[in-house]
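Chemist: Just to be clear, the model below is a prediction. Sequence and coordinates:
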Amino acid sequence: MKDGQSNLNALDFLNEIQIQKMIHRFGEDPDPRVRTAAIRAFLHLHQRGCKLDLSLYKLCVTCLTDDSEEVRFEALSLIWVLSTIYPQEMRNDVLDDNTIQNIRLLDDAFTKICDMVNDRSVKVRSKACTIMGSYHQVDESILLETLSQEIITHGKSWKPISGHIKSKKVFTPRFIPTPEGDLDVESAELRILKSSACGAFIHGLEDAYQDVRNAAIDSICQLCMHNEKFSKRSVEFLVDMFQDEIDFVRLNSIKSLHKIGTQYPIELDSELLQITLSVLNDADPLVRESTHGMLGVAKLKSPDLIPIFIKSLLASMARYPEDQLSIYQCFRRVGSTHGDYIERFVPKFFKMESSYISKEINQNAPEHVGHLILAFNASISNPKILSMLPAYTNRHYEYLRIKFPQCFPDVKVHNFIIHNLATKFNVLYLINKHIQLFMEHTIKAVLELEHLFRVRDFKAALRSIKYCKSNLKYISHVPLFSGNAKFFLKYLECIKALIKIKQTYMGVNFINSETDTAVNLLTLSYIMEYGFLGLESSARQFLVHIRIFAHVVWFLSHLSKNSDKYVIYVTYKSDFNILEIGLNSVVKCSEATIIRPVSNPNPAPPIDFQSQFPLTINVEAEVNNVDDVNTLAVQITLPDQSIQHFRPSSADLVTTQPNNYQLKTQIDISQSAWTGPSYIQLKIVRDFQPDIPDLDKHIMRTESTLDLSDAIEFYIWPKDSSNWVRA
């Protein structure tokens, strides 16, 4: 036995009940620190697996009215623990008029916690609102009371009474009449509960502190996911929070309502829709995007609200062009759930209301695209709409479905009956078959270039390259063959560069021309290897062979003609022949499309900001056919041609299909003050590791990156704070 350790046997140890009774006495200590420690001790016992005794509930209720903030704060946790251990225990509650009310402990605890929403401490109010969200099994009538503005009494609810109802009485001087709109709280008929859930969430949503309001929104959302009736009642209150002065509170209420809408239907009347549409003018793009998502799961109560809805979203798109895709996706969801409503407006959408044949509308007009998205998605539930559409919409559908694939339904999947649909699919099949034969014929001509190169018939090779290049450019616009066509276009550039080297190595400008051609050849080989997926081993061997030749040509242009190595390199160069490139598999081109931001070219006003603070740019892009997302980066090219790379985190990339991703990230650009506005270029790039890193980077004179997207020009102006005035 160690020194200082008591010599106790098993009988001397206290059991769980005795320990709790001992701590219980400290819960009534005059010092608030001791009372707080006692409650925390009970919580520690619970966490260590000790079952707390039901008798502690009375202590918890008493502690909820304690003068100490910490005691009340900890008591909330303890009363929640007891209500989860003994949820069905019946409790006899003595009311003010000495009547006894039987209530489940779970419901009673919820009511007590609701009462704490009126606590003077922000910390306590916030925690009370947070805990309320975990009471999924509370009685529905009590739960609905939290959103009620009536006064709840024992057994009935009361609304404010009017004094003129009692005005028929002849009042004696001792009787003071009840003013109109007030309640006679001294009446024997009116017994207000000592602790009521009535209006608890309303108090939380109207609290002066944003932490309390946020906690109330979170709890309402949690409870709505388990009670449909409560979810319908809470829609009005959550929509009202869209007008909160704090952007985070607005965003939280929008996202919460979106989450509720995925579980239970939410309906918006004219007033609620107007409040929701007003949020589309919010300066925060995340708030606007979340609003689009929320509207997508909402149900409009009347078809008369459809024009207001469309007009507001199109106006928002005109003001914020970067929201285009998000708004179109909102149209898709609304169209699919409002088939009956959309049918009524199809003639107006496509200007078919007159007795004349409707004029074809520009297929790229944003309003027309929105109408098409609504109509085609509405036809999922209402196929009658398809027979109402003008004939030209079929062509627009085929074009726009490729441009916005996530916004249009697949007519083949849903068995749509479009005018002459079977005939059109047969024509498309014949067209694809024709293009495939055309592609095979062109590839055959491309592969014959190897023979022409070996026999040094360069003139015939160049004529063949010109012919094949024209064919492949046409084929590259067909999605089914696009990857292979783009790869062979790069292959033709390689052959053309090799022929140029063979033809000019004895010319006057031999050194200068061959250096540039070697750089171009080396760059092309890396683009072909890392810019495409699905290459066969023979294609990779061809590219390695090309890189070796590019190195030789570059070295040759830097060697003296008297050098021994010069003769060796010249011999290798003159005897060089290309390897056979076999490409029977389907090749996909790695590419990206920047959705946000959009270019703001001059004469549009520049985006000015104080140079002391970074400019935050929200970047959204679709990245396709990339096998390693760790190589992706957002590249910024500044006016002085300096380059910055921003690496998105794994959380910024969402997989949509194998090797396809949705990129959403933020970049911060820090710049000192400029004397005037200028452009920066933004694009998506991919890194690659060269075979000989130091040498290849030196030869190519550029970063080892491949462009996946077109560059977006952004017109900005960092200003000094002393001269900064927003336009």
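Modeler: Everything's here; your move.
Chemist: Every contact and neighbour count from this point should use C-alpha atoms.
Modeler: Will do.
Chemist: Can you give the distance from stretch 362-379 to the centre of its chain?
Modeler: Computed by Cα atoms, centre = their mean, to the nearest Å, the chain-centroid distance of stretch 362-379 equals 23 Å.
Chemist: buried set for it?
Modeler: 363, 367-379 (16 or more other Cα atoms under 10 Å).
Chemist: Tabulate these (TSV), appending secondary structure and distance to Ile443.
Modeler: Formatted as TSV, those follow (DSSP: H, G, I helix; E, B strand; the rest coil; distance: Cα to Cα, whole Å):
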residue	secondary structure	distance to Ile443
Gln363	coil	34
Glu367	helix	42
His368	helix	40
Val369	helix	37
Gly370	helix	40
His371	helix	42
Leu372	helix	39
Ile373	helix	38
Leu374	helix	42
Ala375	helix	42
Phe376	helix	39
Asn377	helix	40
Ala378	helix	43
Ser379	coil	42
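Chemist: Structure two is appended below for comparative analysis:
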Amino acid sequence: QQHTPSSSGGGGDWLPSALTDPNTNTVFASLLSLPHALPLNADCEQEAVEGLLSLLHSLSTCTSSEADTVEDAAESVQLQQGAEAAVSKQDLLTQVVAVLPLIITARPDNVNVQLANNAVEALCKCGTQWLQKERQKQLQLTQQPALPTVEHSACATSRVLGQTVRAAYTLAQHCHATAPTGQHSGNNSPPHQLLRLALACLSVHQHHLVKVSCLEAAGGVCSRVAGQQENVNPTLRLSSGKKEQRNKTTNSTIAEVVMALLMHSTHHDNRVRTAAFKAMVVCERSGVRLPPEAYTEVVEALDDDYQCVREAAIDLITSIAINDGERKVPPTVDGEEPERLADHAFFRICGCMNDSSVRVRVRAAASLSSIPAVSHQVLLQTLDKKLFSNMRRKLSYHERQAALVSSGQWSKGREWGEDVVQEQLSPETTSLTHSAGAFVHGLEDECLEVRNASLDALALLAEGSQLFANQCLDFLVDMFNDEIEDVRLKAVQVLQRIVRHIKLQEDQLDEILHALKDSWNCIRESVHTLIGSCTFTTTACLQATVAALMDNISRYPQDVSSIQLCMVSLGRRQAGLVAGLVPLLLLTHPYFDAVQPSLHQAPYICKLLLVLNAAAKMPTILPLLEEHTLHHYAYLRDTLPNLVPQLKVSQSINSPVSDVLSNTEGFLQQSLSKLRRLEGASTQLRLTLYSSVYSDLQKLSALDPTMSAAAEFAALYTRCSLLLTRLLNCPGWLQQESSGGNVQQLVTLTFRLVHAFTGLGPGDKACARGIRLRALALQLVYVVNGSTGSALGLCETFLNHAKPLKESGSNFTVSSNNKKKDASNESNIIPEDEFLTSVLNQLNNEKRPGTVARTLQPLLSAHPPTPLPPIVNPRAIHQATATIKEPVNDSDVIHKLIAGLLLAVPLDAQLSHIPDPSAVRIRISYPDQSVQHVVPRLNHLQAMDDPHCYRLQTTVLLTAGVWSEACQVQLSLVLDLSPPGPKRKHDPHTIDLSEPTTVMLWPKPMKKGI
């Protein structure tokens, strides 16, 4: 039976007294149910750990004959009682050792250090006793043949011993993380006891499970002991003699651990060798310097037969090269000069790029970018496939001459066919076998994981070296033709990271522009971003780029917005080149009048954005513009203010909206101030002013994109106030059937008002929640008086919203009690809501819907909605929105499918200011009024540069029965904010993020075969 924890975290129904039961089956069952009762409270945890340690001590101290006698007695008693066989001692020990660290570390942020230390000491004693029994067992095995039962017992002992060491290491890690520095620095501390146990097991025990656990513990504890030696708590006062003796003991222990790791790096079992190398990696990264012979052994391990060993060896070589890269490595051949360890390690890891294992090649590619201070000559050799090495056979003069004439190759800087003696080969022109062409092989690898890892390594290395970035440019451009889309996308992204170091030539630009024909829009948009960040050398490059982008618009019209951003960035960076192409781009002539282009043409708009943004950097472009171009500039300045810069043109051409844009914030505050002067006004005046302000705020939202969210928030609040006031002042609204729809609309709008906006100030949030509370009160009053439905759920929802509002409002300043306001305190001012105060004072603990409704009805009429306070920072307010780019609204395209089968429709959308992307849903509305909400995969949501902005690329599956004709299916994006548990039918729980897009669907019956 599984026990669930109680709400207070006290362990549920599990009792520590079950550990002292004489029946082993009862104890074992209690141990099995213990993990389900975690975490325990402090008292129960103390008692449980003491019981487990007592049980562990009793099981580990008894001899084998005693344990067999106890097990036989228990088994005979249970067989007489008709029960199943008793649990063995080793199974019980295994469960005790497994459960002990789980109890102590159930709360990682509140570990009882004293309990953990006691557990580590007990586990070390248990391990020592089991190790002594293992020694005795080995002596017995040498004197008599091994029986199957003995082998099984030895294997079980190895499993228990390995698990014991691992449990002690887990507890020691948590003790080190929570205990003060230097607390466990003594030679008899639990970490040192664990080290001695691990070293003893490594020297005696031969089973791989034990050795792997001990190597892991030895490496981890040794690194922590070394760190404690450098960072001892200054409050611990020790004499100089004691300090010196303790440091000597610690150093000898560390040296002993390092020698044990080196000895096991050549073990016959590959799992042990892997564990030894991983432990050395931990030691090296924590500051424990390995001896020089360790590097020699790990280099030889690169030729190991097992890929796990080679992977661990690559990690260790990388760590040594990072910490000690300037050390000289002695040559393997007489007469050669010593090499820098960083270069030598880089050479050796480059050799692993041709390994037979994919995992090793990926690890090698990732490690190449981690080694610092590698020589430029070594880096450049990774991009060179030609090998000039002494290891090759020296060809004769006639053989070399025949090969040169037949191939047409030329010697670098030397005469045709010249015989160069071996001594004249310069080191700069000689490539070593391991490093030559390493990245070329990685980029041409058959596995995409290796190619991706190679691209990542190239990006990191090229970011720090301009010379290397220019050398690898051709190879990155070649990756644009890869067969895998993800690799092509990563190649574009890598080129974006190093674009500041390079200048594109015409032949390289042709390959990049060819990627604009790719069918995947992510690649095309990444290429647009890349082109906007590039630096061109000639006007021919710019002209070819513009032509390719215009072709992209004709192929994929949905890329217009991305191309417009590309043109804006390109115009700002290449203003000098654009100035020479203005007549060609705008099709103007100094003598003849050309046809005036239309502003409805997307290619012309993109070219105009290029020229206008270049004119902001190069004022000499303005005299080249025609009069109609300047009028088009004024239009674009009004419609696309975030893409068109402000230019110094004549006053008659300037946009009339430019002055309005500069004063939109003042207009917003002025509109809100009108509503704050409505106190004591008549109902008719309120309704008229609400309608006027709502209309003005809607126009302001469409006019200025930077103020759109704040204006939309104020407009939505004004609309809710308008609906609420109109309903309450309509005679007999409780008996009208249309009131139900208006009340539901008000509840839906207030739900959006509260949840769709971020960046609001405390006063704005309080006003939104206040009108939300009024909408819920109005809904409750309408259901109680004008409907026959149950109002218990509505009453509970209303009371749950009312109480938190009073608690949150007490933490801020109330405007009525603060006559003197300043700018620093204005953001913390919350208008006093008399409706909320009256509701809490009159209802008290009342929960009956009828009584609550009768109390709320006069309060709603007596207290109109609170006006919004001044919005302190309107540009910090954001609204959760989404824009569906694909599919587009096109009624001419009809998607036909067989009725009952699925039709995959690609969906591409851009989501902005979404706090929780897991709440995004795709709403599918069919013509029969049925609605489906589909949860997109989280990996289909790609995070963008702006915070809380995502790109959704997924596939929507549509299906339907047989229809007589094609009908519209609407797709839209919503946020699902429904709470857990059952939901009422009319409660709003979704927020619309986008306008619906229409897909024409026509399911047809399946044709019968002949």
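Modeler: Everything's here; your move. These numbers were taken from a predicted model, which means no experiment stands behind them.
Chemist: follow-up on the earlier one: which one of the buried residues of stretch 362-379 of structure 1 is nearest Cys468 of structure 1?
Modeler: Comparing these against Cys468 of structure 1 with Cα to Cα places Gln363 closest, at 32.0 Å.
Chemist: now the residue lying closest to the closest one once chain neighbours are set aside: how far from Gln406 of structure 1?
Modeler: Once flanking residues are discounted, Gln363 of structure 1 sits nearest to His396: 6.0 Å by Cα to Cα, 6 or more residues apart in numbering. Separation of His396 of structure 1 from Gln406 of structure 1 (Cα to Cα, to the nearest Å): 15 Å.
Chemist: Which of the two has more residues huddled nearby?
Modeler: Shown here are His396 of structure 1 and Gln406; by other Cα atoms under 10 Å, His396 has more neighbours (17 against 13).
Chemist: That one sits in which helix or strand?
Modeler: Using DSSP states H and E, His396 of structure 1 sits within helix 392-403.
Chemist: now for the helix or strand just after that helix, which elements pack on it?
Modeler: Using DSSP H and E, the helix or strand that follows helix 392-403 of structure 1 in sequence is helix 421-447. When contacts are defined as 3 or more Cα pairs under 8 Å, 6 or more residues apart in numbering; DSSP states H and E, helix 421-447 of structure 1 sits against helix 458-475.
Chemist: Sort out which residues of the helix it packs on are buried, please.
Modeler: The neighbour-count check on helix 458-475 of structure 1 (16+ other Cα under 10 Å) flags 458, 461-462, 464-465, 468-469, 471-472, 475 as buried.
Chemist: what about the host helix or strand of Ser972 of structure 2, how far off from structure 1?
Modeler: Following DSSP H and E, one finds Ser972 of structure 2 within strand 967-976. Average distance, strand 967-976 of structure 2 versus aligned residues of structure 1 after superposition (mean Cα distance after the TM-score superposition for structure 1): 4.0 Å.
Chemist: who's in contact with that strand?
Modeler: Applying Cα atoms under 8 Å, 6 or more residues apart in numbering, the external contacts of strand 967-976 of structure 2 come out as 882, 884, 919-927, 989-1002.
Chemist: same deal with stretch 586-601 of structure 2?
Modeler: For stretch 586-601 of structure 2, contacts defined as Cα under 8 Å, 6+ apart pick out 583, 604-605, 607-608, 626, 628, 632.
Chemist: and of those residues, the nearest to Asn729 of structure 2?
Modeler: Set against Asn729 of structure 2, the nearest of the contacts of stretch 586-601 of structure 2 by Cα to Cα is His632 (49.6 Å).
Chemist: Quick check: next helix or strand after the host helix or strand of His46 of structure 1?
Modeler: Using DSSP H and E, His46 of structure 1 sits in helix 32-47. Sequence-wise, the next helix or strand downstream of helix 32-47 of structure 1 (DSSP H and E) is helix 56-63.
Chemist: Now the helix or strand following that next one on structure 2. Mean distance?
Modeler: Beyond helix 56-63 of structure 1 in the direction of the C-terminus, DSSP H and E gives the next helix or strand as helix 69-85. Mean deviation of helix 69-85 of structure 1 relative to structure 2 after superposition (mean Cα distance after the TM-score superposition for structure 1): 3.7 Å.
Chemist: what's helix 69-85 of structure 1 packed up against?
Modeler: Helix 69-85 of structure 1 makes packing contacts with helix 32-47, helix 56-63, helix 105-115, helix 122-132 when contacts are defined by 3+ Cα pairs under 8 Å, 6+ apart.
Chemist: Can you say which of these is nearest to Gly582 of structure 1?
Modeler: Nearest of the helices and strands packed on helix 69-85 of structure 1 to Gly582 of structure 1, taken as Cα to Cα: helix 122-132 at 64.2 Å.
Chemist: The closest one against structure 2, how far on average?
Modeler: When structure 2 is overlaid, helix 122-132 of structure 1 sits 2.9 Å from its aligned residues on average, using mean Cα distance after the TM-score superposition for structure 1.
Chemist: Between helix 105-115 and that helix, find me the angle.
Modeler: 150 degrees (axes from the mean of the first three to the mean of the last three Cα atoms, to 10 degrees).
Chemist: Just checking, which helix or strand succeeds helix 122-132 of structure 1 along the chain?
Modeler: Note on helix 122-132 of structure 1: by DSSP H and E, the next helix or strand toward the C-terminus is helix 140-145.
Chemist: In structure 2, what stretch matches that next one?
Modeler: Taking TM-score structural alignment as the measure, structure 2 aligns residues 376-381 with helix 140-145 of structure 1.
Chemist: average offset between that stretch and structure 1?
Modeler: Following superposition, stretch 376-381 of structure 2 is found to deviate from structure 1 by 1.1 Å on average (mean Cα distance after the TM-score superposition for structure 1).
Chemist: Contacts for that stretch, please.
Modeler: Counting by Cα under 8 Å, 6+ apart, 343, 347, 428, 431-432, 435-437, 468, 471 sit against stretch 376-381 of structure 2.
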